[in-house]
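**Student:** Provided below for reference: sequence and predicted model.
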Amino acid sequence: MSVPAENLPETTASPASDTPALPSGWLEVTSMDLDAQGVARRPDGKVVFIDGALPTELVSARTGRKKNNWEQAQLTEIHRESSLRVRPLCPHFGLHEGACGGCKMQHLDASAQVAVKQRVLEDNLWHLGKVRPETVLRPIEGPAWGYRWRARLSMRYVAKKGSVLVGFHERKSRYIADMQTCKILPPHVDALLMPLRGLIAGMDAQGTCPQIEVACGDRVTALVLRHLEPLSEHDLARLRAFAALHGVQWWLQPKGPDTVHLLQEGGEQLAYDLPDFGITMPFKPTDFTQVNPHINRVLVARALRLLDVHSDERVIDWFCGLGNFTLPLATRAREVLGIEGSEALVARSRENYARNQAQRPAGQALAATSFVARNLFEMTPPLLMADGSADKWLVDPPREGAFALAKALADIHQARTGAPEALPLPPGFEGWAPPRRIVYVSCSPSTLARDAGLLVHQAGYRCVAAGVVNMFPHTAHVESMAVFERP
């Protein structure tokens, strides 16, 4: 798609600059945004977001949506190609009609994807939180393909084609992409896509099964079939035969997540290991676990290394989930408290703790650990202090971030330093001390930046380090980690 120099259109120099103007209609891409769109500017300064374009490229684009200050456009031609552009591995990736919308960055070199995400993190921290980390952490990276051990695959019987589609949605569409392969899924799950089509197409319930959720453990692959009507004996027999042939474990979901149950009892339990800590984490296929197990192992190890937990310290793990960080922390600390919003996850955390404690070698018992359920989006200073002082915190919130938690910590600091308009603290908590160090694991750079601004500018912390975690290669999703310390 590159154009030889001798074929370039004639240009005219801009009267306000010595820099030659670009040919009419051409755009120079200067950066990428959080949605993996190339960003350019028209001569009048108007910003153009271009699907499929990469930084440093000269392109032409077809404008779609227009606003006063920006335009949305789609790449139509590349006149100067970026040296970082690569051929996508997946045949379903691209800008063409019917292209899969699961990935957005397969056309960009994998190492350059990480650099873009690091820039997104730093830009968000500065522009939204006015925070600059003192140290930029080396990115956490792992396999670029076959990494997605969790996925929600949509399904639909298409009468015109006489077949069932199984996969992700098309780009910017409610339709399901006609996928025959998916290179970000583990190879053994990728190999199931076409057999799953045949399975569902031959079922009585072919039109009432909207999705299959995939959850891989270290030794078990679970498939959760969402079905809107009861399954016939014929369909159940087909599912059992498929499980025996392909070595998978079927779970059925007739209604909400709480109705998920095994098709056939028995067999090995779905679980993943954290071998650095001697921890095994059983889970249900609809529980939240990290999509990328290779990265998760490194993430947990780095988080604990940065937190630098000692055997005489108390640690709180906020948004603890199943105990992904809590149980490893219990191999290092004197005491651990895991706090989570879901009663069901708290119950599962307690079970996981008890199971791992029972399996520990002699002399390597886990630290005293408790779990409580609390709405962490309605945190206040009294509620925060009621959980007691902790030397260190691990914070791992969902995309909404941990604003209420950071705000409560900031309010306590403001009250103690006599800031104007600060609310007085309740009596009885004079001895409460804030954590000396916080490791914050984030899946949204914007909410991390917002919370970092509170911690640094109102709660008395320094942002000593931050860096990206490439949990989702080839997508625009940015996970990261930041470390905060008090003097």
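**Tutor:** Received it, and whenever you're ready, just let me know what you need.

**Student:** contacts and neighbour counts: CA atoms only from here.
**Tutor:** Noted.

**Student:** ok, and what's touching stretch 200-210?
**Tutor:** 154-157, 163-164, 225-229, 231-232, 234-235, 238 (Cα atoms under 8 Å, 6 or more residues apart in numbering).

**Student:** wait, doesn't Gly401 sit right on Pro445?
**Tutor:** No. Using Cα atoms under 8 Å, Gly401 is not in contact with Pro445, being 9.3 Å away.

**Student:** of these two, who's got more company?
**Tutor:** Each of Gly401 and Pro445 has its neighbours counted (other Cα atoms under 10 Å); Pro445 has more, 27 against 24.

**Student:** hang on, the earlier thing: quick check: the farthest pair among the contacts of stretch 200-210?
**Tutor:** The distance between the two most remote of the contacts of stretch 200-210 (Cα to Cα) is 22.4 Å, for Ser154 and His234.

**Student:** Looking only at neighbour counts, state which of the two leads.
**Tutor:** Per other Cα under 10 Å, whichever of Ser154 and His234 has more neighbours is Ser154, with 19 against 12.

**Student:** quick one: contacts for the more buried one?
**Tutor:** 165-169, 176, 210-212.

**Student:** And for Phe283?
**Tutor:** Here Phe283 is in contact with 270-271, 322, 348 (Cα under 8 Å, 6+ apart).

**Student:** Take this one as well and set it beside the first:
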Amino acid sequence: MANLFKPSKTNTVVRPKDANKTLQITGIDHLARGISNDEKGIYFVQGALPDETVEANVQQHKGNVHHAQVTHIIQPSEARRQPFCAHYAECGGCETQHCDSEDLLRFKQQAIGQLILHTGIQANEPVVIKKAKLGARRNIKPKARTIASLQKELPWQPPLNSVDRHYRHKTRLAIDARNPHDIHLGFRTRGSSDVFNLTQCPILVPELQALIAPLHTLVNSISQPLRIGHITLVKSNNKTLVSIRLVKALSKEDQLAITDFAQQQNVAVEIQTQTGHHNVGEEDSLLTYSPIDSIELQFQPDDFVQVNAKVNQQMVAQAIDWLALDKDDKVLDLFCGIGNFSVPIAQHCAQVIGIEGVSKMVQRATKNAQNNGLPHCQFRHSDLTDPAWIRTLANEKVTKVLLDPSREGAKEAIKLLPSLNPSHILYVSCNPSTFARDAAILLEQNFRIDKIGLMDMFPQTAHTELMALFVPSNTKSS
């Protein structure tokens, strides 16, 4: 989740005379907000596009930084489109449907490029540089340089994308049953925790969208709907699953209603409680997906998996290509999850070592490697924010590294990677801000960005993922 600006109590009062502004939008930022400047400062305008003139409501400000919401489009951009979803105005999900998909990717690339090139290392924060021998290190106080001073331009590659509709294979529905005569089942409204009643969701795959109306019927038929916390929907290779999270056990009548729903809709149903889970009419709820055609991975409904199967397959294939794997490579996969990258990569090299901080993910990844006949793909449980993990690799002679951290990034791990002397470091990021910070650390340690590309895992949203390949500065471009 993005770290949004939080106003303080002392200097964010918006004066009535400043509340409405006519603004010229000159670009967007990495969160897909329009940018405008005037004598009072900079404005981040939700819902605005480059080259537009808009009327906006300034909702909060701190110093010369203002946050606003479009109220009227005076002069629209050529990239502006009519949103295709009936819930666009209220839903907090696909907030950029007002922009053409290709134009949006172009705008995002420009914004993220500027973010990366102008992110510097904090002058008062020492970077830990490892010498060739593990365990020996020295602290260097970095110069106050930006990435732009270390690498003049970014070697952008074509983005990975998919269709902007019917791509999402997994989602979670919230429920508000406080009023039994007006039960809401759907998503959170934009800028609020309120739940609106979902009638359609064009980004869901058809199998999941078809369950929306029957689920409304189900929750309205249950005598104790307040006992339902949320409902997760998953379409996998082997089944369509509805996972119902309960805060308290349901009556026998309500359990029968869920059994009838499963039979009528021909779906698997899992009931989750605080003490565990059980399946309605099935032995287990293991699901499967394929990161590449020759590999199948198992996962549980609450495991992290990518929701856009097409982009995930492109992403894994691109990772294998950019790493330029050969039969002698020993690859380290940090934040490896259930093996989304590790297991496919293991088909192309001598060994893969996956490290993950969640123990149940390590167990699942180990099983996935075994199921696919890849015993040289091994997994370890370790806290990657603790430098101790690097010592376990002292004798491994790792040649290449892949990391796919959460939105918090991988600052502590990044500081240690050069000590392994890898020829390739492939960074998969779901947060351009933390990527820019971590990239600055690598560039200060004599690496450069050899390739970088966007991955549109969530079309028509402000969210953007990217992949970047770092190689030693003295290495020729590939």
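**Tutor:** Nice, thanks for sending it over. Since the structure is predicted, the reported quantities are computational estimates derived from the model, not experimental observations.

**Student:** ok so, going back, would you mind giving the contacts of Ser154 of structure 1 as a markdown table with distance to Leu128 of structure 1 and neighbour count added?
**Tutor:** Output for the contacts of Ser154 of structure 1, formatted as a markdown table (distance: Cα to Cα, whole Å; neighbours: other Cα atoms under 10 Å):
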| residue | distance to Leu128 of structure 1 | neighbour count |
| --- | --- | --- |
| Leu165 | 41 | 26 |
| Val166 | 39 | 26 |
| Gly167 | 36 | 24 |
| Phe168 | 32 | 23 |
| His169 | 32 | 21 |
| Ile176 | 36 | 21 |
| Pro210 | 39 | 16 |
| Gln211 | 37 | 19 |
| Ile212 | 38 | 24 |
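
**Student:** Which ones among those lie within strands?
**Tutor:** Among the contacts of Ser154 of structure 1, the ones falling in strands (DSSP state E) are 165-167, 211-212.

**Student:** per the alignment, Ser433 of structure 2 corresponds to what in structure 1?
**Tutor:** Aligned by TM-score structural alignment, Ser433 of structure 2 pairs with Ser446 of structure 1.

**Student:** element containing that match?
**Tutor:** helix 445-457 (DSSP states H and E).

**Student:** Now that helix on structure 2. Mean distance?
**Tutor:** Averaged over the aligned pairs, helix 445-457 of structure 1 sits 1.1 Å from structure 2 after superposition, using mean Cα distance after the TM-score superposition for structure 1.

**Student:** following that helix, which helix or strand comes up?
**Tutor:** Note on helix 445-457 of structure 1: by DSSP H and E, the next helix or strand toward the C-terminus is strand 462-469.

**Student:** by contact count, what packs against that next one?
**Tutor:** helix 110-129, helix 445-457, strand 479-485 (3 or more Cα pairs under 8 Å, 6 or more residues apart in numbering; DSSP states H and E).

**Student:** please redo it, this time with the cut-off set to 7 Å
**Tutor:** Applying 3 or more Cα pairs under 7 Å, 6 or more residues apart in numbering; DSSP states H and E, one finds that strand 462-469 of structure 1 contacts helix 110-129, strand 479-485.

**Student:** Figure out which of these is closest to Leu304 of structure 1.
**Tutor:** Ranking those by proximity to Leu304 of structure 1 (Cα to Cα) places strand 479-485 first, at 11.2 Å.

**Student:** any idea what Ala373 of structure 1 aligns with in structure 2?
**Tutor:** Matched by TM-score structural alignment, Ala373 of structure 1 corresponds to His381 in structure 2.

**Student:** wait, doesn't its match sit right on Met361?
**Tutor:** No. Between His381 of structure 2 and Met361 there is no contact under Cα atoms under 7 Å: 8.7 Å.

**Student:** Compare neighbour counts for these two and give me the winner.
**Tutor:** Met361 (23 against 17).

**Student:** So Glu207 of structure 2: helix, strand or coil?
**Tutor:** The assignment at Glu207 of structure 2 comes out as helix when based on DSSP: H, G, I helix; E, B strand; the rest coil.

**Student:** And Val58 of structure 2? What does it align with in structure 1?
**Tutor:** Structural alignment (TM-score structural alignment) places Val58 of structure 2 against Thr63 in structure 1.

**Student:** for Gln255 of structure 2, that is, sorry about that
**Tutor:** Aligned by TM-score structural alignment, Gln255 of structure 2 pairs with Leu236 of structure 1.

**Student:** and what of Thr232 of structure 2?
**Tutor:** When structure 1 is aligned by TM-score structural alignment, the residue opposite Thr232 of structure 2 is Glu213.

**Student:** distance of its match from Ala151 of structure 1?
**Tutor:** As for Glu213 of structure 1, its distance to Ala151 of structure 1 is 6 Å (criterion: Cα to Cα, to the nearest Å).

**Student:** Pro381 of structure 1 now?
**Tutor:** Pro381 of structure 1 sits 38 Å away from Ala151 of structure 1, going by Cα to Cα.

**Student:** Equivalent analysis for Gly101 of structure 1, please.
**Tutor:** According to Cα to Cα, Gly101 of structure 1 and Ala151 of structure 1 sit 13 Å apart.

**Student:** Ok, Phe371 of structure 1 next?
**Tutor:** With distances taken as Cα to Cα, Phe371 of structure 1 is found 28 Å from Ala151 of structure 1.

**Student:** Between these two, which has more neighbouring residues?
**Tutor:** Legend: neighbour count by other Cα under 10 Å for Phe371 of structure 1 and Ala151, higher for Phe371 (24 against 17).
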